[in-house]
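Undergrad: Here is the input, now give the coordinates:
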Amino acid sequence: MNAWSVPGYREVRELGTGGAGRVVLATYSTTGAYVAIKYLHDGLRGDPRFLRGFRQEARIMVELNDPAIVRLYEYVETRDGAAIVMELVDGVPLRRILSEHGATSPEAALVVLKGSLTGLSLAHASGIVHRDYKPENVLVQADGASKLSDFGIATPGTEPGVPAGTPPYMAPEQWDDGAVSPATDVYAATCVFFECLTGRRPYRADHLAGLRHRHKTAPIPAEEVPSAVRGLVTRGLAKNPADRPPTAGTFLGELEDAAAAGYGPDWEQRGRRRLAELATLLALAFPLAKPAEPVEVASSVARTVLSGRLRSFVPRFAVGGAVLSVVVVAALVAANRQTPVADNSPIVPPVHAEDAGPSAGPSTPSPTPSPRRSKAPAGTGTSPSDPPAGAAPDPPSDPSTDPPSDPPPGSPSPPAVTPSGTPVVTPKPAPPKVTSLGIDGFDGQSATIHVRAANGRKVTLTVRFSEGSAPDDLDPLPPQIIPLAGATSYETGVQQGFPAPECDTTVYRRIEAGTSPEAPGGTRTTTLRVTGAPCPSPTVDSVKISGWDGTEVDADIGTGGTGPVKVTVQFSRDGRLVDTVTRTLRGQTAYSFSASADLGPADCVKVNEFTAVITTEPGSANGPQRASIRKVCTREPVPPTPGEPGLPS
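TA: Below you'll find the model as predicted:
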């Protein structure tokens, strides 16, 4: 047992340990529902940067309810420890399947990838990147369905200078500075997909330096996988994140097309059956395979939970001595916590009066008046409400003490009163209010959104990215909707996997952030000008002079790319350099080039040679090109002067 355990839960046994921490099977004390609790490793708990980010992401993750994601119930952090309480998945990690059985069938590998991309897509839309996708974090159930766990919990680096993550699945950009984006998750998911197809990882080395080098420079081993899925592997393992699908949702669409084309319309059913077979062979390793000790649970409480309507209760704070420890309960939304449910029952959020609309009553039920006794009509037998034979008759009715008559249908309910007769006034909860909103650090791909609220009521943050060739001509992308609740200050990281601009081109990217309810001043907007890297110099295939008249030279230039080519023309007269013209051509692969210079008039005493020489950088395949023309002056006849002999005077 840990020295510290999460209050309100009873630990049953340890399920396993890993780089991120220790996982135990536990039951919720109130209902007996099974949960899994992960006690975070000291290396994570002692990292303030990790804790700040994970606290915020936990608030978002608790709102994500999808069959492809392990449900997060709460995150508890005190000075004695930090732990995550989450849904118990009765299955085995994909790592166990790969270790025991090796490669799966292609259809089963596609099912694993599809399930993971579905969960990642939902997280990416909420601005969350997994950061440490690997087979250990994919849990496969007996029916072949899989769930993705441990969002935002990256395994700490094992050596100085190595960022957090699991090296065999880390994207090239993650090795450099720990940078992550949705495309980083796509890379890791493709690595696991490759391992399911082949039984081995795409890149292997004896030490971290070699593994890093292979992830960054080695060719993609697409020839090792079936031809039907080579395109998926090539796209997902691209070295440059801009060459991968920008989000898991995009990749999911490509997967569906490739799977149907390669394995037929029923590929998914066959894949699920195969995964179910492989998982069932390991059924003894399921968390609930070993019976737990019986837990006494009041049947009435269990029935209430299993009915699908959850009870809410106030947040829990841990107190050590006289000092209040830092406690983060991410599952609490506006001071409400969803209770884990027994037997995989669906989780239904409790309905609060302030959220139910004007027709909802107060959250605390008013006392219910006692029903009036029904009197039997004359001449009838004893009614169920009559006293039994031998019982004393009811005393005469006292108008001052008799319960009031039932109000007619449609009339308002009488107000609740205290025993002294004073009406109970239920204060109306304050509405949600946003006090400030800001965008920080937009770099063209990601930004941090700051939201300040007057209370912990639910606020919806909407972030939109757009891109285009001009600030007034931007194409919007689907919005990211991020629910915020339970605090008054939020820092939310958002990302969009834009492809890199083409070389030597400029694009404009914009981020817009707005909240509901609206922040003072409305939506915030930041626009950034992004320029692509310089285009590499292409080869110059040929230079051909098509015309030269001693003043202007015309040439045709062919190149092997659209990058810049420097063209220099030297103009000479009788071997003496007179003028030089230099231009840079880019953006095409074929150019018609003209340049001119004033070399002066031809000399009448001798023959002049006018020359143009064209060179390029990089050099052309056919070398410098030269054109010359020889000229002599042409004298005009000089008219005779009047009065000369032979002419009339």
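Undergrad: CA only for contacts and neighbour counts going forward, please
TA: Fine.
Undergrad: Would it be right to say that Leu98 lies in a helix?
TA: Yes: assessed by DSSP: H, G, I helix; E, B strand; the rest coil, Leu98 belongs to a helix.
Undergrad: I have a second one here; can you model it like the first so I can compare?
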Amino acid sequence: MNAWSVPGYREVRELGAGGAGRVVLATYSTTGAYVAIKYLRDELRADPRFLSGFRREARVMVELNDPNIVRLYEYVESRDGAAIVMELVDGVPLRRILAEHGSTSPEAALVVLKGSLAGLSVAHASGIVHRDYKPENVLIQADGTSKLSDFGIATPSGAPDTPAGTPPYMAPEQWSGNAASPATDVYAATCVFFECLTGHRPFRADHVAGLRHQHQSAPIPVLEVPGSVRGLVVRGLAKNPADRPATARAFVADLEAAATAAYGPDWEQRGRRHLAELATLLALTFPLATPAEPVEVSTSLARTVLSNRLAHFAPRFAIGAAVLSAVVIAALVAAHRQTPVAQDTLLTPPPHSRTAEPPADPPATAAPAETPGDTPGATDGPTTVPTVDATSGTGPTTAVAATTAAPPPSSPGSPSPPATPATPATPTAPLAVTGLGVTGFDGQAATVRVRANGPGRIVLTARFAEGPSPDGLVGGDPQAIPLEGARSYEPGVQQAFPAPPCGTAVYRQVEVSTAPAASGGARRKVVKVTGAPCPAPSVRGATITGWDGRQADVAVTTDGVGPVGVTARFTRDGEPAGAVIRTLSGRTSYAFSLKGGLGRLECETTSVLGVRVTTRPPAANGPQTREVRVEGPKCPPPSVAIGSWNGSSATVNVRAGRQTTVTLKVGFTQRLTYQGRTLTFDDSAGDTLSGDTSYSHAYTAQFRQPKCGFVDVRTVTATVSPGGASASRTLTVTGPPCSDPGDGPGESPSPSPPDTPKSPDPQDSPPPPAIT
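TA: Prediction:
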């Protein structure tokens, strides 16, 4: 019996075989376009767990559309086999290059790492972790570009599972059976990066237990790689996932910065050229080269040469058409005869499914099935056959099941079994849905859990909605899935949402309800889905439309909506005076203002204030600069104040608006008054102040204490120029009272009447104050 092959294709030759199956080169019968078809081994297809993983690979690949990932065109499954039809990548696995050449240049290793991280980033944005990144799964093309393949054991991010992967590249958390995450793929990608640089893996052992110990506990052999990339290796191979870059996208940013700093801005072109040279030396092993003996591979090796010939290809999921007629009959029987339906859920199609090729043979009849345990007496209960109804253009629907033949009759002549006495009918409780929930939703597909108190018919309805916010969701047509024949179900539902625009996020909701209604009503789950990162656009132009020395008005135009960095650097009289950085995204034209902190301008001085604007990527018209001459404000005149004055000592404070020469004059006056007569003594001092804007000087006058009966008024005055500002303080000192007013100041009492005191004698007056 010939091996089963996918209808609609002509096989050319086998490309290779691996543990999971074989890969063949084929052409699409209608157009002659080349494809690669991966067939699952029959003995593995009989393993439900392995088959589930193979379906998962197909589903992951059909949802990922990126130039760094091998494109899936079709997934076909029938009773005779299962296969995926994928893009033909005309190139060689990275493993073949390393086996032939040992290692690569640092630039080439960085190119491999960047391309793989870009593909992984798209998968991570869809919630998918590869878990088995290795050189066998990186395909290098003749132009030095690479593609990532084989998502056979890929799993949703964070999903706990049994350990899976290839031991030399497994992260420490994989060895412990912990949940995989994007950081898990970052670890494996760094292991391959290390191998490209050195020609060997970072950890080597003769047995699996030794590998496990090294990955979990051994120090990173960072001294074996060039110093320019050691930081990347240390971060990527960190034992704790939290110490690695959180996403592949974040690691790309680190990689580009390190590569540019170490190898210059053209490192990527040189690295790609080196990879192209290494791949071209193996050109005879390319799939489209002269036929060669099959080699051991793990997936397709190929590059698409389909061009526009694949315009009529739509990605599809198809289950063999040999059972399609039986499926339709089963749906009608379930709808009109209320026959039990097996509890197993069926595979639902991804977006844009199309019907499988018509079968060459008439539909086969499924084998008899055992009577379900919860439906006594049933003789024609169906068994589940995975299939998809892809004939409707309105969206995916879930098929029910394929019928099976009734049990064979007894042999002629055999005795009939004794009749069983009829038993009275037992009243049964009304059918009720006792449990309903959404156990998983990734923005495209959801798993629903339904529990009932009996095997009766339940109709599950799923409604999907999408919107820019959780409050702005818009729903589509409902999907109805009949359930019958069991008490517990976990069907899958799916909606063909388009991918969000790059760099944007949308919210998606799935709401499920049942008839009869579940206790507690409908259930819903909302998730946020982020589009792939937008590629960095080209900056067509950057212009400084205005600059007044404080604020720069800037206009930027690009050819895409991806992120663009803008940096404005400010200068004052040629010296740096600060910078402002802004990131633009989401549009192709921007107008905005950037303010610089240039500090206080000196009064009555002229400053040259400048701004320089650059973009990343660089603008087509290069950096832009503007300068303006700005006059400082008019300086205020010097001011003076007397801080303290105790009658003999004074503190004089002077402030100037700028550093200029200030003249300070200080004068002291003493006025002695006795019985209406006044004696005045004056003196002055002065200073010339410069080199600062603030001064404080102390001055002291030596005054004689007044004799009895005198009133002593002491004044200090300070004046500054230019400006002529002045300040003064006055203090009055009264001498002690005389013992007899009839006697003169300081004399003994005399018999003179108190109302005729002696006139003050200048000979008895105190000397003039001494100024120091």
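Undergrad: Could you point out the helix or strand that follows the helix or strand containing Ala36 of structure 2?
TA: Taking DSSP states H and E as the criterion, Ala36 of structure 2 maps to strand 34-40. Proceeding N to C from strand 34-40 of structure 2, the next assigned helix or strand is helix 42-45, under DSSP H and E.
Undergrad: the helices in the stretch 251-400 of structure 2, which residues?
TA: With helices called from DSSP state H, counting those that start in this stretch, the stretch 251-400 of structure 2 shows them at 267-280, 324-337.
Undergrad: which stretch among those comes nearest Gly610 of structure 2?
TA: helix 267-280 (33.8 Å; CA to CA).
Undergrad: The helices of the stretch 251-400 of structure 2 into a markdown table, with extra columns for distance to Gly667 of structure 2 and mean neighbour count?
TA: Output for those, formatted as a markdown table (distance: least, CA to CA, whole Å; neighbours: other CA atoms under 10 Å):
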| stretch | distance to Gly667 of structure 2 | mean neighbour count |
| --- | --- | --- |
| helix 267-280 | 78 | 20 |
| helix 324-337 | 116 | 17 |
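Undergrad: any chance of those in a markdown table, plus distance to Lys134 of structure 2?
TA: Listed next are these as a markdown table, based on distance: least, CA to CA, whole Å:
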| stretch | distance to Lys134 of structure 2 |
| --- | --- |
| helix 267-280 | 17 |
| helix 324-337 | 39 |
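Undergrad: out of those helices, nearest to Val640 of structure 2?
TA: Closest approach to Val640 of structure 2 among these (CA to CA): helix 267-280, 66.8 Å.
Undergrad: quick one: which of the helices of the stretch 251-400 of structure 2 is nearest Gly199 of structure 2?
TA: Nearest of the helices of the stretch 251-400 of structure 2 to Gly199 of structure 2, taken as CA to CA: helix 267-280 at 14.2 Å.
Undergrad: how close does the closest one sit to structure 1?
TA: With mean CA distance after the TM-score superposition for structure 1, helix 267-280 of structure 2 departs from structure 1 by a mean of 0.4 Å once superposed.
Undergrad: how far does that helix sit from the chain's center?
TA: Helix 267-280 of structure 2 sits 29 Å away from the centroid of its parent chain (CA atoms, centre = their mean, to the nearest Å).
Undergrad: Other residues contacting that helix?
TA: Residues from elsewhere that reach helix 267-280 of structure 2 (CA atoms under 8 Å, 6 or more residues apart in numbering): 91-92, 97, 101, 104-111, 140-145, 259-260.
Undergrad: Tell me how many other residues crowd the closest residue to Pro221 of structure 1 other than its chain neighbours.
TA: Computed as CA to CA, 6 or more residues apart in numbering, the closest residue to Pro221 of structure 1 that is not its neighbour in sequence is Pro202, at 6.6 Å. As a burial measure, Pro202 of structure 1 scores 24 neighbours (other CA atoms under 10 Å).
Undergrad: can I assume Pro202 of structure 1 is in contact with Thr190?
TA: No: using CA atoms under 8 Å, Pro202 of structure 1 is not in contact with Thr190, being 9.3 Å away.
Undergrad: can you give me the strands for the stretch 201-350 of structure 1?
TA: Here the stretch 201-350 of structure 1 has its strands, by DSSP state E, counting those that start in this stretch, at 319-320, 323-324.
Undergrad: Could I get the ones you listed in CSV, plus columns for distance to Gly16 of structure 1?
TA: Listed next are those as CSV, based on distance: least, CA to CA, whole Å:
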stretch, distance to Gly16 of structure 1
strand 319-320, 29
strand 323-324, 31
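Undergrad: Give me the buried stretch members for stretch 97-111 of structure 2, please.
TA: By neighbour count with 16 or more other CA atoms under 10 Å, stretch 97-111 of structure 2 contains the buried residues 97-98, 103-104, 106-111.
Undergrad: those helices in structure 2, which residues are they?
TA: Secondary structure of structure 2 by DSSP state H: the helices cover 42-45, 48-63, 94-101, 106-125, 172-175, 182-198, 208-217, 230-236, 248-263, 267-280, 324-337.
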